[in-house]
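Undergrad: have a look; sequence and predicted model below, questions after that.
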Amino acid sequence: MKKNMNFWLIPFAVLLSCSEKSYVNNIVVPEPPAPKEYEFSATPSWADEFDYEGLPDTDKWSYDIGGSGWGNNELQYYTEARSENVQVADGLLTITARKETYEGSGYTSTRLISKGKGDFLYGRFEVKAKVPQGRGTWPAAWMLPSDWTYGDWPASGEIDILEHVGYDQDVVHISVHTEAYNHSIGTQKTAFRKIQNATTEFHTFRVDWTPAYIRGFVDDVQLFNFPNEGTGYKVWPFDQKFHWLLNLAVGGDWGGQQGIDEEVYPVQYQVDYVRVYDLLNP
């Protein structure tokens, strides 16, 4: 009787083992979908090559004006169409920050905007620039919403293509700001890299802005990636039109963290070109 019981148990155990093994081997774990890759036009749909002389092209640029600190306790007064602060010559846009008393401020500079003349939803945005040297300088190439659909900053978003603060020589930053992700609550999404000769040579800075992601590049090397989490405007307000800003600030909460070297002024922020390439497959 015992012998017969063993005879029946052995094949049953083998059968059970084979059945379990077959079941496990047939479990298929799906791969997560690959993010969609986007393409952009080969030629710019909007650009300023700065291949003329004089003040910036009024068909493309307007000015933010004033000395209110601009939300960052900056020290400059942004002037309008003042050749001492902005000039186009020799194929370059030059924004100059000067130490001078002007309208109650101790410095002057320029802040150009393309609002109403260049407003964009998605695309490739590229600027070739050389930043100034010296503590207290804070140049930027960036984008703000044209209509502020979701409310005041940071709810409607901000895209920073290039930022450089003079006390941190040659370190360039690419960032985004949203209601969920911003520096005021310690959640800002940013990336930075130390590059060679940011203040003596021109470099290219760009973002690829699509419905699925914003990616940032320095000299065509990817530095930054911000995916659309699909959770609404507090994370992703980037489904509305934005416009360019080019400016050179003095001091401020970030730019002035280590003081201002007054001996370096005047200083110049130079831009070779600004280009926008259309998104081809939205």
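TA: On my side now, so go ahead.

Undergrad: switch to C-alpha atoms for all contacts and neighbour counts from now on
TA: Will do.

Undergrad: distance check, Glu201 against Pro11.
TA: 78 Å (Cα to Cα, to the nearest Å).

Undergrad: what do you get for Gly157?
TA: For Gly157, the distance to Pro11 equals 67 Å [Cα to Cα].

Undergrad: who's more crowded, these two?
TA: Gly157 (30 against 11; other Cα atoms under 10 Å).

Undergrad: so the residue nearest to Glu126 when sequence neighbours are not counted is in which element?
TA: Nearest non-adjacent residue to Glu126, counting by Cα to Cα, 6 or more residues apart in numbering: Arg206, 4.2 Å away. Element membership of Arg206 [criterion: DSSP states H and E] is strand 203-209.

Undergrad: ok, then the element right after that strand?
TA: strand 213-218.

Undergrad: between strand 203-209 and that next one, find me the angle.
TA: Angle, strand 213-218 to strand 203-209, by axes from the mean of the first three to the mean of the last three Cα atoms, to 10 degrees: 170 degrees.

Undergrad: check which helices and strands strand 213-218 is in contact with.
TA: strand 203-209, strand 221-227 (3 or more Cα pairs under 8 Å, 6 or more residues apart in numbering; DSSP states H and E).

Undergrad: with mean neighbour count and distance to Gly66 added, can I get those in CSV?
TA: Listed next are the helices and strands packed on strand 213-218 as CSV, based on neighbours: other Cα atoms under 10 Å; distance: least, Cα to Cα, whole Å:
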stretch, mean neighbour count, distance to Gly66
strand 203-209, 24, 27
strand 221-227, 16, 32
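
Undergrad: doesn't Leu9 belong to a helix?
TA: Yes - under the criterion used here (DSSP: H, G, I helix; E, B strand; the rest coil), Leu9 sits inside a helix.

Undergrad: and here's the other structure:
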Amino acid sequence: MKLFLAFVLFGVAFGQEWNLIWEDDFDSLDPTKWEHEVTAWGGGNGEFQVYTPDSENSYVRDGMLFIKPTLLPENINPATGEPFGEDFLTNGVLDLEELYGYCTDEDPNNCLRYGADSDIQPTMSARLRTAQRFSFNRGRAEIRAKMPRGDWLWPAMWLLPENWVYGGWPMSGEIDIVEIIGNEDLKFADSGEDIGIQYMGSTTHWGASPEQNRYYLTTAHKLNYEQDFSNYFHDYVIEWDENSIRWYLDGEFILSVPDPPVNEQPGFNFFDFGSPWSEGTSNPWQGASPMAPFDQDFHFILNVAVGGVGGYIPDNVINRGNNDLYGKPWSNSESQIDAMWRLWGTRDRWHWTWEGEDAAMQVDYVRVYEQA
């Protein structure tokens, strides 16, 4: 049955037939399919991890990809063959090119960090991408995966533009297949709504400038108490054509962008949809197709981030029954450096929640089909 499905898939919801064009079942970690990003940037959200190809943070076993965060001092320093150690965070030099042979970041400040400046992140993780290896524009993408469980983890499976045709982020778009927060018991303080491992989100980011991101117009969330997203595997699917992108969770429709689709909205374009804009804002998609910026090639990214001050992990939250001991250690109004040091200083209150491979994103497969 698996062999048959690997070649032809019938779309039940829309009566479509799909032909497989790319897949990874993770029998190995194939460098012709995936590149490890190597950077201390923080992902634009002031996150608290360094991404490297360390085999403690990403590996395959029994046909499964694991992406697992660790405390940086516990990782092996390639230069010495010994753990980095806690002293490295304040006295070491994190030269990613020297240690790992390359850095994928164009900014040299994100390739070289000094402990004396207190800007070496205290955690390490992995971020894999298919950039310059595989990208696609339209089709059906399927990922079967289990998200990590652990306080202040931020796993994501998503897509970024291959060529940034319409300019930098978010003008050229971003497609988030799924992201969650890894806390087992995290709620909004005001509403009491769960926003931890029972709660997933899917969205697109797009806008005429970084300050005018209209993601909130194209976002959906789903709660699942019976089979949360960290203790169970789920099937995450997007179907993408010239009229819309549609998200499915375990076969259930959860989001369409746009909604209704382009062919049901004569004259639709994302610039008008996102209006009003700031005075003088120009249309980055002028003259492009109605689906722009989502009419270009995008590549996959799989990663597990830790913390961040960008706002995805909000401030007004209750963790583990409103016990102050386990509250969020940092504020999003703080600098990345101040915030990550607050997290590090309270590690005895949260690191115990990163229990072995339960704290790892586990990916069974990634598959892409084109419509027959």
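TA: Cool, got the structure. Bear in mind the structure is a predicted one, so any value in this text is a computation, not a measurement.

Undergrad: superposed, what's their TM-score?
TA: With the length set by TM-score structural alignment, normalised by the length of structure 1, the two chains reach a TM-score of 0.78; 239 aligned residues with a Cα RMSD of 2.3 Å.

Undergrad: returning to that earlier point: mean deviation, the strand holding Arg206 of structure 1 versus structure 2?
TA: Taken over the aligned residues, the distance from strand 203-209 of structure 1 to structure 2 averages 0.7 Å (mean Cα distance after the TM-score superposition for structure 1).

Undergrad: so stretch 126-142 of structure 1 matches what in structure 2?
TA: Under TM-score structural alignment, stretch 126-142 of structure 1 corresponds to residues 142-158 of structure 2.

Undergrad: stretch 201-210 of structure 1 now?
TA: With TM-score structural alignment applied, stretch 201-210 of structure 1 matches the range 232-241 in structure 2.

Undergrad: now swap in stretch 15-25 of structure 1 and tell me
TA: Using TM-score structural alignment, there is no partner range for stretch 15-25 of structure 1 in structure 2.

Undergrad: now do that stretch: distance to the chain's middle.
TA: 53 Å (Cα atoms, centre = their mean, to the nearest Å).

Undergrad: likewise stretch 31-46 of structure 2?
TA: How far stretch 31-46 of structure 2 lies from its chain's middle: 11 Å, per Cα atoms, centre = their mean.

Undergrad: returning to that earlier point: looking at the helices and strands packed on strand 213-218 of structure 1, which is closest to Ala140 of structure 1?
TA: strand 203-209 (10.7 Å; Cα to Cα).

Undergrad: what lies in contact with the closest one?
TA: If you take Cα atoms under 8 Å, 6 or more residues apart in numbering as the criterion, strand 203-209 of structure 1 is touched by 122-130, 161-162, 214-220.

Undergrad: same check, this time on stretch 37-56 of structure 1
TA: Under the criterion Cα under 8 Å, 6+ apart, residues 60, 81, 83, 86-93, 118, 123-124, 210, 272-282 lie in contact with stretch 37-56 of structure 1.

Undergrad: now do it: distance from first to last residue.
TA: End residues of stretch 37-56 of structure 1 are separated by 35 Å (Cα to Cα).

Undergrad: so for that stretch, what gets flagged as buried?
TA: By 16 or more other Cα atoms under 10 Å, the buried positions in stretch 37-56 of structure 1 come out as Tyr38, Phe40, Pro44, Trp46, Ala47, Asp48, Phe50, Leu55, Pro56.

Undergrad: same check, this time on stretch 165-182 of structure 2
TA: Within stretch 165-182 of structure 2, the residues that count as buried by 16+ other Cα under 10 Å are 165-166, 169-182.

Undergrad: do the same with stretch 351-370 of structure 2
TA: Result for stretch 351-370 of structure 2 [16+ other Cα under 10 Å]: buried residues 351, 353-354, 358-370.

Undergrad: stretch 60-74 of structure 1 too?
TA: Of the residues in stretch 60-74 of structure 1, those buried (16+ other Cα under 10 Å) are Lys60, Trp61, Ser62, Tyr63, Asp64, Gly66, Gly67, Gly69, Asn73, Glu74.

Undergrad: ok, now stretch 173-190 of structure 1?
TA: Buried residues in stretch 173-190 of structure 1 (16+ other Cα under 10 Å): 173-182, 188-190.

Undergrad: just these: which are in helices?
TA: Among the buried residues of stretch 173-190 of structure 1, none falls in helices (DSSP state H).

Undergrad: which residue in structure 1 aligns with Gln371 of structure 2?
TA: When structure 1 is aligned by TM-score structural alignment, Gln371 of structure 2 is paired with Leu279.

Undergrad: burial of that match, as a residue count?
TA: Neighbours of Leu279 of structure 1 (other Cα under 10 Å): 18.

Undergrad: now check structure 1 for the residue matching Ser55 of structure 2.
TA: By TM-score structural alignment, Ser55 of structure 2 lines up with Ser83.

Undergrad: number of nearby residues for its match?
TA: So Ser83 of structure 1, with other Cα under 10 Å, has 16 neighbours.

Undergrad: distance check, it against Lys115 of structure 1.
TA: Ser83 of structure 1 is 21 Å from Lys115 of structure 1, by Cα to Cα.

Undergrad: counterpart of Glu39 of structure 1 in structure 2?
TA: Looks like Glu39 of structure 1 aligns to Gln16 there (TM-score structural alignment).
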